[in-house]
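K.L.:
Can you look at this prediction? I've put the sequence above it.
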Amino acid sequence: MQDSDYIIVGAGSAGCVLANRLTESGKHTVTLLEAGGTDMRFYVQLPLGYGKLFYDPAVNWLYKSEPDPGLAGQQDHIPRGKLLGGSSSINAMVWIRGHRADYDEWRAAGNVGWGWDEVLAAYRAIEDNEAGADDWRGQGGPLHISRNRKGLHWLVEDYIAACRQAGLPYNADFNGVEQEGAGTYQMTIKGRRRNSSARAFLHPAMRRKNLRVLTRAQATRVIFEAGRAVGVEFLKDGQRQTLRARGEVILAAGAIGSPQLLQLSGVGPGALLQEMGIGLQHENANVGAHYSDHHGLNYTWRMKVPTYNDMLRPWWGKLLVGMQYFLTGGGPLSKSINHGGGFFRTRPDLPRPNMQLYMQAFSTLLPKAGERPLLTPDPFPGLSLGLSNCRPTSRGWLRLASPDPLAPPSITANAFATPEDIQEMLEAVKFLRQIAAQPAFARWAKEELRPGPLVQSDEDLIADIRARSGTVYHQSCTCRMGPDAATSVTDPRLRVHGVAGLRVIDASAFPNLIAGNTNAPSILLGWKGAEMVLADAR
């Protein structure tokens, strides 16, 4: 197979951006390896269709965590995209950059070029925001962002009013001047279709002759010669093949795939690699360490008025919303279920929000087996208010469970392992009930179903948090960047410490977890990472 200047492993949120930007000038040849297949599937393109992808092995890695004491001993389901677009093709499409202080913390830790001022310029260049350009938003970039103000369920307005009555102000733009407040989320939706990283960045680039995209091609190890990454070994059509890079190998396989591939290639904790019979290329205990994720749960009410349950559960309701979607491009199927949301502080002395809110005008207490039942909700009018932590202090880890590259790694999430994390969750659920007690919301609520009015004491609330919480799918930091090789995997230019010709450019390289959904910062990593690759090639 013909060599390339650059090999990118993983066509996810960052990988699609890398493929686009590295081939834009026409000067460089790029091969993009993706273990999954095409994103040209109905439920991928249908915005609300992501509920059908939650347990679909055709497009989903379907990882599971180890039994977690912080989650009452349960194994958590960890869906990750296995197709063009990666997790941006199966996610809930919420566009949140994070708090400006998150990025200033990245810079303060020695990651030059990653402060708020630098990333703001990149975000504005990336975006084509329906709300228009200003000092914070961009317009004219390759990624269209929906303002998400039309066609929302009418209960969203009352949710926002209840938040205001509880002391949380209205916020028209969580990516603007302030993150704190309640409002509606911007979405990566364009027209009636999901606007994944594949749609916005990869498909336009695939028309270029200098980009080769190989699907169903699973990387099994990075090939090193004299301490330099020179290629990738991969499986395609049952055959083991190799591909060499004249320039660099770039891992963009995500917070699970990238550290797994590094360990399979001999870069990682020495004792683990010796145990697995893998030759040591470079010892670094940080590979797979510092695993960070947001965890949260829903509180659910039976409502006195119709919610999306009444529309999406009966066959005739499915027919009506389907006709509405196909005829007009609107209706519930054209959106994520998270119509409303917000950010708040559990204590007034905190300098910035530490909790994220989600308002969903539907409920799924009676799930259908094997499916996240967005299209099969409860047989009664229900509504859920959810929350998740923004900056957990608990850290987990990821390790090879087998030297077999096709075997999933062992993932220890270690959720709610610190007193700080469980205390802020306790404070958060109490505030969630305060919102629900406000007149704007309480007038429509018939009864609290989960956890229910009998769960009142701190002890019982904490037990409920542990029993019902789970990941909100923001895994990161397992190949974290930093200037010190003793505490990180990549340097601030995303080059892997201790070897040459190899970078990691995806959410695994976050120095720490940002406040909010991680699709936007993953795309940011691809955008700025490509600039660094090109600058260093001169």
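P.N.:
Great, that's in hand.

K.L.:
contacts and neighbour counts: CA atoms only from here.
P.N.:
Fine.

K.L.:
now the strands for the stretch 301-450 of the chain?
P.N.:
340-344, 355-360, 382-389, 397-399, 410-412, 445-450 (DSSP state E, counting those that start in this stretch).

K.L.:
Residue 311 contacts residue 317, doesn't it?
P.N.:
Yes: with contact defined as Cα atoms under 8 Å, residue 311 reaches residue 317; the gap is 4.6 Å.

K.L.:
okay, these two: which has more neighbours?
P.N.:
Between residue 311 and residue 317, counting by other Cα atoms under 10 Å, residue 311 is the more crowded of the two (21 against 15).

K.L.:
residue contacts, the more buried one?
P.N.:
When contacts are counted by Cα atoms under 8 Å, 6 or more residues apart in numbering, residue 311 touches 317, 318, 321.

K.L.:
Roughly how far does it sit from residue 49?
P.N.:
In this view, residue 311 and residue 49 are 15 Å apart by Cα to Cα, to the nearest Å.

K.L.:
what's the helix or strand for the closest residue to residue 234 other than its chain neighbours?
P.N.:
Leaving aside its sequence neighbours, residue 234 sits nearest to residue 219 (Cα to Cα, 6 or more residues apart in numbering; 4.0 Å). Using DSSP states H and E, residue 219 sits in strand 217-225.

K.L.:
alright, now check it against this:
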Amino acid sequence: MQTVSVDDFTRQSFDFIIIGGGTAGLVVASRLAQHGKFTVGVLEAGGVVNGRDEVEIPAFFGRALGTDIDWKFESTPPGTQGGVKDQWPRGKGLGGSSAINYMGWNRAGRVDYDAWVELGNPGWGWDDLLPFFKKSETVHPPSSSTQEEQDIRYDPNTLGTSGPIQITYPDEYSPSHQLWIKGLNSLGVETNPAPYSGSNAGAWTNPSSLGLHTKARSFATEYCSLAGSNLYILTEALVEEIILVKADSGYVASGVRFTHNGQEYTVSASREVILSAGTIKSPQILELSGIGNPEILSRAGIDAKVDSPMVGENLQEHKALIFVVDVDPELENPDELILDAEKAAAAREQYDQDKTGPLTTMPGSFGMVPFTKAIQQGALDKICSQVDALTGLSPEKKALLEQRLRNPDKIGLMEYFFKLGAGAFGGADSRHGIIAQILQQPFAAGSIHVQPKSAATDDPVIEIGYYHGPAGEIDLELMLQSTRFARSIMLAPPFNSVVRQPFLPPASAFEDDEQMKQIIKSGTRAALHAVGTCAMGGNAGIRGGVVNERLQVYGVQRLRVVDASIMPLQISAHIQATVYAIAEKAAHMILEDVAAQ
């Protein structure tokens, strides 16, 4: 991985400038540089994070949050709902959020991606994206004994075997894992025989972005080995704006202005500027550059160049509620590695010596549950009637979301996962675990915009209002009704031999709807899967989104956005694998467009 000095960077003549050396940015940069004919520059606000324990060691996932390699964003309090500020961690360093996330690797269902096409974005359906999912990954199957013991199933024809990101299943499993799967089975949630093949509904074992032999995080910096000396990466470079030049047909992106160690610089791109700063930073940089809603730009003291009203709008995030539960004290609990210094030291020695033991394990007990399983039919019919009366969504999006409620057979719209250990979630000692309930398809959307009189060093304003307005009321009811299913999981044999009783909230809360609603409102947190703020506009064009299906920014030539912000609708999956696929497809499209010129 080649990082250079600011002097070396600024003396280059670049074909492409990529803003952001994160998950998507390094994929696009490396694939373009791999082509061999182009000089590619990457501007990254953070530094190199490879080699840090909190990045590399699997069981240390989550420890990087709140550190110097996290942007440490916060959302605004949700108005009069009595909520609190929510933490919105994002990776600040080469690799972006792929360096600090929880390493979950899964795909959404066919209907999620085909919905993007139905909105008017050809080329973004399941069949279109599958080759790029496969191109990004090397999936290492579990041993035959592990596969049989843990009932791990998948279709190898849909998985990649030569991509840069290494995907592995855990070598060791807690006794609770199979009990979790069987407990879901007893509730009618069947084990999915091919969860990466177009239907993610059901119970299954989730792999992680983890090296097979290194037992270290596999993340976006792996892509840099594809490129040669024509890839230049500058770290600690904060982008101030994209330079736009007036042309007869609008504006052309010609380069980027940025600061490094307090000094201001500009660089030019002869072919394209590619914005890959993520769902939070990408709309902020567009607005700082004069692309956005003129009223918002005016309040920030920014001259409006391109009237693009959807910049920063359409913010969609998975809504997570954590249940802390008392568990069987005889089970080996990961929290003991934190609470017991002797066990922690022994685990570290084992990891350093042969890359085995507790520090290599990752949670893999997942269930993606259709609402027809999680919610009683009468309650679901009532929610559907609320959707019928809903305004504020485009007719196309409303129809797609409503269809998923009514016909969700092959899509899991409520995620549940189980993890032993709850130290970060209110557990007092090692005798706790967590069950997470995560709403996959929220109706309510938020926004991300620059602050008034804003500068690049200011954090943008994240307005999410999880349960605000009629759309938020639908989300609240979906979460409330689904808590009953969460309680059913705790009681389901044989998993009920693991969970003794709810701890936070207590068992009594599950019997009181009003109390549970307050718990949901105050306890919901972002699942760190935000999308949509620079979405593909589809049939609605610039009035419905920010980029077209080639990810080109409306109203600006030679400027694209490539990251999670381009998703027009949220998906029923952790987004990491999809972001890699988006970036792989984007690089392919860019090379196609160059060849056609």
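P.N.:
Thanks, I have it. The shown structure was predicted, so the numbers you read here are calculated from the model rather than taken from an experiment.

K.L.:
What does the TM-score come to for these two?
P.N.:
TM-score of the superposed chains, computed with TM-score structural alignment, normalised by the length of the first structure, equals 0.94; 523 aligned residues with a Cα RMSD of 1.7 Å.

K.L.:
For the longest strand belonging to the first structure, what is the distance to the chain centroid?
P.N.:
Taking DSSP state E as the criterion, the first structure has its longest strand at strand 239-251. Offset of strand 239-251 of the first structure from its chain centre (Cα atoms, centre = their mean, to the nearest Å): 26 Å.

K.L.:
Tell me how far the next helix or strand after that strand lies from the chain's centre.
P.N.:
Counting by DSSP H and E, the next helix or strand C-terminal to strand 239-251 of the first structure is helix 254-264. Taking the mean of its C-alpha atoms, helix 254-264 of the first structure sits 16 Å from the chain's own mean (Cα atoms, centre = their mean).

K.L.:
With stretch 262-274 of the first structure instead?
P.N.:
Relative to the centre of its chain, stretch 262-274 of the first structure is centred 26 Å away, using Cα atoms, centre = their mean.

K.L.:
show me what contacts the residue lying closest to residue 541 of the second structure once chain neighbours are set aside?
P.N.:
Excluding the flanking residues, the one nearest residue 541 of the second structure by Cα to Cα, 6+ apart is residue 548, at 7.1 Å. Contacts for residue 548 of the second structure (Cα under 8 Å, 6+ apart) come out as 121, 536, 537, 538, 541, 554.

K.L.:
Could you pick out the buried ones from the residues you listed?
P.N.:
Neighbour-count burial (16 or more other Cα atoms under 10 Å) is assigned, among those, to 121, 536, 537, 538, 554.

K.L.:
tell me which element the aligned partner of the first one in the first structure falls in.
P.N.:
By TM-score structural alignment, residue 121 of the second structure lines up with residue 111 in the first structure. If you go by DSSP H and E, residue 111 of the first structure is not part of any helix or strand.

K.L.:
Please report how far residue 111 of the first structure lies from residue 487 of the first structure.
P.N.:
The spacing between residue 111 of the first structure and residue 487 of the first structure, counted by Cα to Cα, is 13 Å.

K.L.:
Same check on residue 124 of the first structure?
P.N.:
To residue 487 of the first structure, residue 124 of the first structure is 31 Å away according to Cα to Cα.

K.L.:
what's the answer for residue 391 of the first structure, then?
P.N.:
Remark: distance between residue 391 of the first structure and residue 487 of the first structure (Cα to Cα) = 19 Å.

K.L.:
Was I right to think residue 306 of the second structure contacts residue 287?
P.N.:
No: in this structure, residue 306 of the second structure is not within contact of residue 287 by Cα under 8 Å, at 9.5 Å.

K.L.:
what sits against the residue nearest to residue 234 of the first structure?
P.N.:
Residue 219 of the first structure makes contact with 9, 33, 35, 232, 233, 234, 235, 261, according to Cα under 8 Å, 6+ apart.
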